[in-house]
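S.K.: Got a sequence here, can you build the structure:
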Amino acid sequence: MQHYKALGKFGFKSRTLFTACALMAGQSITAVNAAPFSTCPSKAFLFQGKPVASYGVNLVTGSFQLIEDNPGINANINGLGFDEQDRYLYGFNTTDLQVVRMDSDFQVQALNVSGLPADYTFFVGDVSSHHYYLYRKNVGLYKIDLSPLDNDITAALTAQHIGKASVNLTDIAFNPNDNQLYGVDNGTGKLYQISPDTGAAKYIGESGETGTFGAMYFDVNGYFYLSRNQDGKIYRIDLSSVTSNSTIDELQALDVTAIHFADGPSSSQNDGARCASAPLIDEDSPSNIDFGDAPQTYATLLADNGARHLLDGETYLGLTAPDGDYDGYTGADSDDSTLLNDQSFDDEDGVNFVTAFEIGLDSVVTVYASRDGILSAWFDWNRDGDFDDQDEQSLVDIALTEGLNVLSLRVPDGAVAGNSWSRFRFSQQAELNYYGGSSSGEVEDHAFTISESGISYRYYPGENSWVTLAYEDQWPASDDYDMNDVVMYYRTVEVIQDNQVVRIDIKGELQALGGVYHNGFAVQLEDVDTTNVNQQTLRLLHNNIEQQYSGTNGATTYPILETGNSNAVVIISQDLWKQASSVCSYHRTEKGCNQTQSFDFEISVPLINPIEIGTISAPYDPFIFATEGLYHGEMFTSHPGRGLEIHLVDKAPTEKFNSDFYGLADDTSDPSTGRYFRNSNNLPWALEVSGPWKWPSERSPLLNAYPEFQTFVESNGNQGSQWFDLNQAIARHLF
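M.R.: You can find the predicted model right below:
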């Protein structure tokens, strides 16, 4: 029987879709033919649709397979349970309102049952001690003795009413440890214990999850599993300590939080059944699962919901497909002892640490992928024995391509020096955690060492402070001069080792876009050669999401480190309007359009050769430029694009600047004297203001909003030095 692992993440809505996908994949679907089941099967069964289709689900990994889609009857079957005594499945035919029995070939046979209320369907049921139990909210719990069927399949059966309960359940399951029924209320997530003797429901605790849990199961250790219809997520509740002697006080003292365990099939309609006395590992594939091998505290063993992957033979790390494990190992690389042709082989060969892990610095890791897939990785930076702390997932859903992939990551400033552990998970699934099951791929755990780096930091303007950059994008014309076309909060961090700068970090928050023109934003790092930037660990984040490019335009992609410049120029965005949306014509410049700030960035520029601390200084040269291919004013005969730059006062432009633009309109730049981006009155087109600054509202000139600015400029900064203070502003002209 073929496992359809790739579909497990996305689920399916009907047996027709699932079968069609299987046929497109060129796989056959084989039915199992027998009368009763020959054993107590470890797989969980899932039933969907009309006519009911039967699936086998591996709760360990979430993978599933179609077993039979022709039950011999055109009906939906719900409320199923597995009878461990006669090894048949029992359920309720919701189409014809009949109790039925299902063989191991999943063919349905109606039973002769009386005593159930007429015209009611039952969607909830399970089997224990050779009795079938059905439940419906506000109707009651019913019990049917199945022993007459041992001698005669046509024997008359009577349903006995046990009692009523008003909890909203879509399935129930018997705990083999105390022989009580358990279920989770869909709307509230409350866990209840239901007595099979009285039908009374006792509140146990909060699962923390809500939704339609159409299938519920137990395993032999007393763990309780919930399969949610909407998204296929499988959760586990730890009831392993419950016994027949457990009191209600002891039960209510348990932590019954539902933990995400695996990702199975989603559906609009689910019901489930399982032999609760069976171990959880599927006997059909006990060694087709890959576990990790970090120490137990890192969620390695199945009992701890350890990381695990169903081996598909296609998705793995390294050159060697991994060997299967019966459970996680808890010694360094201990699952490499598997023998192949009487020789040990190393299947933990997919990850290589290229550089040391030094606190506060960047490291390079290479990962070899057998095919395209998705990688996440966790590092125990604080060495507390788990991957559960902030920033310990250092790689999040990275798309790998087949072959060698070079990745970079940052060792946090708060990391603790010493030996520690990491976990890499490669799969066809996204959003995996450091624990839980996956229907494809491999997990590799690797020990590593965190080293002291002896680094310090120099902040501009301060560790938690900002300067405000404000640009007027009408250059070389002054026009409205409202100085709000691009407004950015900005700060820098220099990472220093042995009195040399080894990395430059720049952070910013876009505050306003008041210009109709489209502008990009970049920083020129004066006195830093382009060739001295380590592109392997160069990193740009937009809203904390790593970017591969500074922007795209159709099939064209623009690099983060711009080529063709002597000084390093890093591009934050090719078009800031693509980073922000507005409910009004402009972004945060018009009265009454007070939407929240929505774009921030961080760029890290590591240096190949460190630079003496006194030879460079912040804020460097942040500037805006015209977006390629878009209109930027009537004075240009064609779209000026990257050749139009606007810098802070007397900052020389980059080598991409079009020098033909000097002297146009109001510009009085004179490169021979070091004069740049001023008009005849010395007014600039770009400002750096200390601290967060209130910018003018749309079409309100800067000189109207801050009258003292003219005095400041005309005196060459000798007077009106606090022109930007709110006490000097005219409030009606501010945003």
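S.K.: going forward, measure contacts between C-alpha atoms and count neighbours the same way
M.R.: OK.
S.K.: Spatially central residue for this structure, please.
M.R.: Nearest to the mean C-alpha position of the chain, by Cα atoms, centre = their mean, lies residue 431 at 4.0 Å.
S.K.: which residues touch the spatially closest residue to that one that is not a sequence neighbour?
M.R.: Spatial nearest neighbour of residue 431, excluding adjacent residues (Cα to Cα, 6 or more residues apart in numbering): residue 397 at 6.7 Å. Residue 397 makes contacts with 374-376, 430-431, as judged by Cα atoms under 8 Å, 6 or more residues apart in numbering.
S.K.: how close does residue 302 sit to residue 256?
M.R.: Per Cα to Cα, to the nearest Å, residue 302 is found 18 Å from residue 256.
S.K.: typo on my end, residue 702
M.R.: Separation of residue 702 from residue 256 (Cα to Cα): 61 Å.
S.K.: When those two are compared, which one has more neighbours?
M.R.: Under the neighbour definition other Cα atoms under 10 Å, residue 702 and residue 256 were set side by side, and residue 702 has more, 23 against 20.
S.K.: what are the ranges of the strands in the stretch 501-650 of the chain?
M.R.: Remark: strands assigned in the stretch 501-650 of the chain by DSSP state E, counting those that start in this stretch are 519-529, 539-542, 545-547, 551-553, 556-558, 567-573, 599-612, 621-626, 645-646.
S.K.: Give me the angle between the longest one and strand 567-573.
M.R.: Spelled out, it's strand 599-612. Orientation of strand 599-612 against strand 567-573 (axes from the mean of the first three to the mean of the last three Cα atoms, to 10 degrees) gives an angle of 170 degrees.
S.K.: Pull the residues that contact strand 599-612.
M.R.: With contact meaning Cα under 8 Å, 6+ apart, strand 599-612 is reached by 499-510, 532-535, 537-544, 572, 579-580.
S.K.: Show me how far that strand is from its chain's centre.
M.R.: Centroid separation between strand 599-612 and its chain, computed with Cα atoms, centre = their mean, to the nearest Å, is 26 Å.
S.K.: Also compute the angle for it relative to strand 519-529, please.
M.R.: On the basis of the same axes, to 10 degrees, strand 599-612 is oriented at 10 degrees to strand 519-529.
S.K.: Show me which parts of strand 599-612 are buried, residue by residue.
M.R.: Neighbour-count burial for strand 599-612, counted by 16 or more other Cα atoms under 10 Å, picks out 599-607, 610-611.
S.K.: To check against the first, give me the structure of this:
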Amino acid sequence: MKQTYIATMCMLFASGSAIADPFENCPSKAFLMQDSVAKLYGIDLVSAKATTIAASLTREGAANTSSVNAVGFNYKDQYMYGYSKQAPGRVVQIGNDYDMTVLDITGLPDTNFYVGDIQVTGSGANQEAYYFVYTPNSGLYKIPLNGDLTQSIASIQYTGSENWNLNIFDFAFHPNSNLLYAMESNGNLHEINVDTATTTFITQLDTAGDSGAFGAAYFDVNGQFYASNNKSGKIHKVDLSVSPVVGYTPTAAVFTSGPKSGQNDGARCAIAEVKVTDNSIDFGDAPSGYATTLADSGPRHLYDPDDDGENLVYLGASVDGENINTAADLAAEPIDNSDDGVAFVTDFVGGQNTQIIVTASQNSYLYAWFDWNQDQVFSADEAMLDKVAINAGDNSLLIPVPETTLEGNTWARFRVTDGSEASNISATGGVSGGEVEDYEITTYASDAYPSENDWVTLSYEDKWPFAGDYDFNDLVTHFRSTRYKENGAVVGYRLEGEIIGVGATYHNGFAVRLYDQINASTERRVNRNEIDEANISFTIDGVVQETSPLEAGRSDAILIVMEDVWDYVQKNGGCQYFRTEANCQSGTKVTFSMTIPLLTPKALADSPANVLDPFIFASADHFHGDFMNSIDKRSWEVHLKNRAPTEAFSNELYSVSGSDDASNPAANSYFQTTSGLPWAMEIGAAWKHPIETIDITNAYPKFAAFATSAGKNSITWYSEPQLSKVITSGAQ
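M.R.: Now for the predicted structure:
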């Protein structure tokens, strides 16, 4: 459009002509007339690029001082027509020098027309053009444009049209049926037959939250209807290729985003095709069912809107343009090498949070959709990120995966912008600037213990085999385990938790064995050689851990969460321990998350579940009691009551002199005193642990009855603490 304008203006100046010429061809771009003092923009509907065609217009050589509305493009004579509000208000013809020539139209009421378009009928020598204008109070008028336009032209009023009461701000003629279509502020779509002077309500369209005036309406040669919302700038597309509308219900989709304005009117050559004309457009590449094609208003970004390669907004290391916009293009399964900005740290499991790392070129804004129900639609309730501010570089984000997520392969869509869009974008449509990246992902069903959103509390004493102070706060952690399931088999595990208290003078590590014991004769375990070690993902406080947590040299799968818990927690000033002293109850909890995929699916009946086997062990190179001086530190472990130790455990520890432990491996009795008190506990809720040196039986008076009865009595002991003797923030 810009090139046509420059070339034609040069021709005019060279010839000395003072009469505006028509536009040279039927432009693909849409014209958008905006503002109280009219400005004219060209809108590339594919790329969303808005080009200022005329920063100001003139009216018969003088400066224009008001708005121009009701514009339409006449492809019979290649001129635009509109209604100039500048007093006295008149119908005007606009040529390619953007000077308005006033037409002498009789029979029009003294009002400001803001709804208008051009109807072209017939072909060849029989082709005729008519300019139609409308206001709700005065109705519809028809103005012939076929004779000598320098002469007076009589308008024709459509009797009764003043009673239509259509709350519309623009309309457009269908290129084939010559029916008018218009959209009201609430999305109501109307069809107008000018031959019979009748209107038909078609349907109320879903306009993605837009309301207010749809001030610009267009058609393309394929019968696609476009309506631009003044407030948001969004241009909605409606497939009206079959006209009149009979036997189907049209739907709307956001096609692109243009400039917003309080005053907005549009025109377009209705027989021009909407097509890709810019090489710097990045398209989505999910399968065509995801409304990815241009025909389906697919997602696309004009990533270099200023054509200068500067300050580009994109994800990953690069962005490029590709003309992948048809179903045939997508059927070839194209690979976009610039889709490299999102890394998936943990798996997508129903009911869990998934961590992703998003790398951005600039401070920008991120949108993301996930097809959780695998229906090939990115619906509004599947928008997990909605214009979330991100920084240049790496950004760690959590995605909540719904419990109802179906297992299997599906797709995710990410869109990044500079944030200048007038309103939040959807999973489809064009945007100026930014990038779209589509990813195929795998989702899993799951069973979480204790549940997707709750914790158990694990509490340990580290003086075993001696009783110690029995305050059960040497290590206190919230914990949750999840089995990933696919097609009725287990395909992986997830371990997650948060360290909430460390009251130990010794240095302890924390680990989990993928093992459980159903009864004295039935064990379930995952062997080390069943683990897909290369694809384990592991974070502590959101930081990816580079070393494998799978303990080497073992037959069982043992995952080392922390070799030494003290290396990760931070004591507050003046505190000897971490969140276990009366005056030291605050402190930042340390979180951990580990996803462990299996090499091949494992039968549910053979796969350990529930709390598994979490335990503490003595950290290497630290003192852990005189009795350990000649024994490998790793061989000391404390497990939950009656849970057998791992293969790393030293049986020598069962016979330490002066021990309070009454373990009897032959009777499957482990880690308990003669009275049944344990050294490790699982509490089925978030829990307030005892203050340093306060015996648990004093902090929780009913605990002893629970422990010595093998859990038969006082089963809710943990809900009745002596508040002065516990860390009240322990459960938080």
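S.K.: what do we get in structure 2 for the residue nearest to residue 431 of structure 1?
M.R.: Aligned counterpart of residue 397 of structure 1 in structure 2: residue 387 (TM-score structural alignment).
S.K.: Its match and residue 91 of structure 2: what is the separation?
M.R.: As judged by Cα to Cα, residue 387 of structure 2 and residue 91 of structure 2 stand 43 Å apart.
S.K.: same check, this time on residue 445 of structure 2
M.R.: Per Cα to Cα, residue 445 of structure 2 is found 65 Å from residue 91 of structure 2.
S.K.: And residue 156 of structure 2, by the same measure?
M.R.: Distance from residue 156 of structure 2 to residue 91 of structure 2, by Cα to Cα: 14 Å.
S.K.: repeat for residue 27 of structure 2
M.R.: 22 Å.
S.K.: And these two? Which one has more around it.
M.R.: Shown here are residue 27 of structure 2 and residue 91; by other Cα under 10 Å, residue 91 has more neighbours (24 against 21).
S.K.: show me the contacts for the more buried one.
M.R.: The contact partners of residue 91 of structure 2, taken as Cα under 8 Å, 6+ apart, are 81-84, 102-105.
S.K.: Restrict these to the buried ones and give me that as a ChimeraX selection.
M.R.: Those of the contacts of residue 91 of structure 2 that count as buried under 16+ other Cα under 10 Å are selected in ChimeraX with:
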select :81,82,83,84,102,103,105
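S.K.: and the contacts of residue 91 of structure 2 as a markdown table, adding distance to residue 214 of structure 2 and secondary structure?
M.R.: Listed next are the contacts of residue 91 of structure 2 as a markdown table, based on distance: Cα to Cα, whole Å; DSSP: H, G, I helix; E, B strand; the rest coil:
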| residue | distance to residue 214 of structure 2 | secondary structure |
| --- | --- | --- |
| 81 | 19 | strand |
| 82 | 17 | strand |
| 83 | 18 | strand |
| 84 | 19 | strand |
| 102 | 27 | strand |
| 103 | 27 | coil |
| 104 | 29 | coil |
| 105 | 27 | strand |
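S.K.: of the contacts of residue 91 of structure 2, closest to residue 277 of structure 2?
M.R.: Looking at these and their distance to residue 277 of structure 2, the nearest is residue 81, at 26.0 Å (Cα to Cα).
S.K.: Give me the distance between the aligned residue in structure 1 for the closest one and residue 132 of structure 1.
M.R.: Mapped onto structure 1 by TM-score structural alignment, residue 81 of structure 2 lines up with residue 90. Using Cα to Cα, one gets 7 Å for the distance from residue 90 of structure 1 to residue 132 of structure 1.
S.K.: shared neighbours of these two, which are they?
M.R.: Looking at what touches both residue 90 of structure 1 and residue 132 (by Cα under 8 Å, 6+ apart), the common residues are 81, 126.
S.K.: Would you check the span in structure 2 matched by the longest helix belonging to structure 1?
M.R.: The single longest helix within structure 1, with elements called by DSSP state H, is helix 15-24. With TM-score structural alignment applied, helix 15-24 of structure 1 matches no range in structure 2.
S.K.: Buried by neighbour count: which residues of that helix qualify?
M.R.: Buried residues in helix 15-24 of structure 1, counted by 16+ other Cα under 10 Å: 15, 18-19, 22.
S.K.: Also stretch 280-296 of structure 1?
M.R.: Quick answer for stretch 280-296 of structure 1 (16+ other Cα under 10 Å): 280-282, 287-296.
S.K.: Columns distance to residue 49 of structure 1 and secondary structure on top of those residues, output as JSON lines?
M.R.: Shown next, in JSON lines, are the buried residues of stretch 280-296 of structure 1 (distance: Cα to Cα, whole Å; three-state DSSP):
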{"residue": "280", "distance to residue 49 of structure 1": "26", "secondary structure": "coil"}
{"residue": "281", "distance to residue 49 of structure 1": "27", "secondary structure": "coil"}
{"residue": "282", "distance to residue 49 of structure 1": "24", "secondary structure": "coil"}
{"residue": "287", "distance to residue 49 of structure 1": "32", "secondary structure": "coil"}
{"residue": "288", "distance to residue 49 of structure 1": "29", "secondary structure": "coil"}
{"residue": "289", "distance to residue 49 of structure 1": "30", "secondary structure": "strand"}
{"residue": "290", "distance to residue 49 of structure 1": "32", "secondary structure": "strand"}
{"residue": "291", "distance to residue 49 of structure 1": "34", "secondary structure": "strand"}
{"residue": "292", "distance to residue 49 of structure 1": "37", "secondary structure": "coil"}
{"residue": "293", "distance to residue 49 of structure 1": "40", "secondary structure": "coil"}
{"residue": "294", "distance to residue 49 of structure 1": "42", "secondary structure": "coil"}
{"residue": "295", "distance to residue 49 of structure 1": "43", "secondary structure": "coil"}
{"residue": "296", "distance to residue 49 of structure 1": "41", "secondary structure": "helix"}
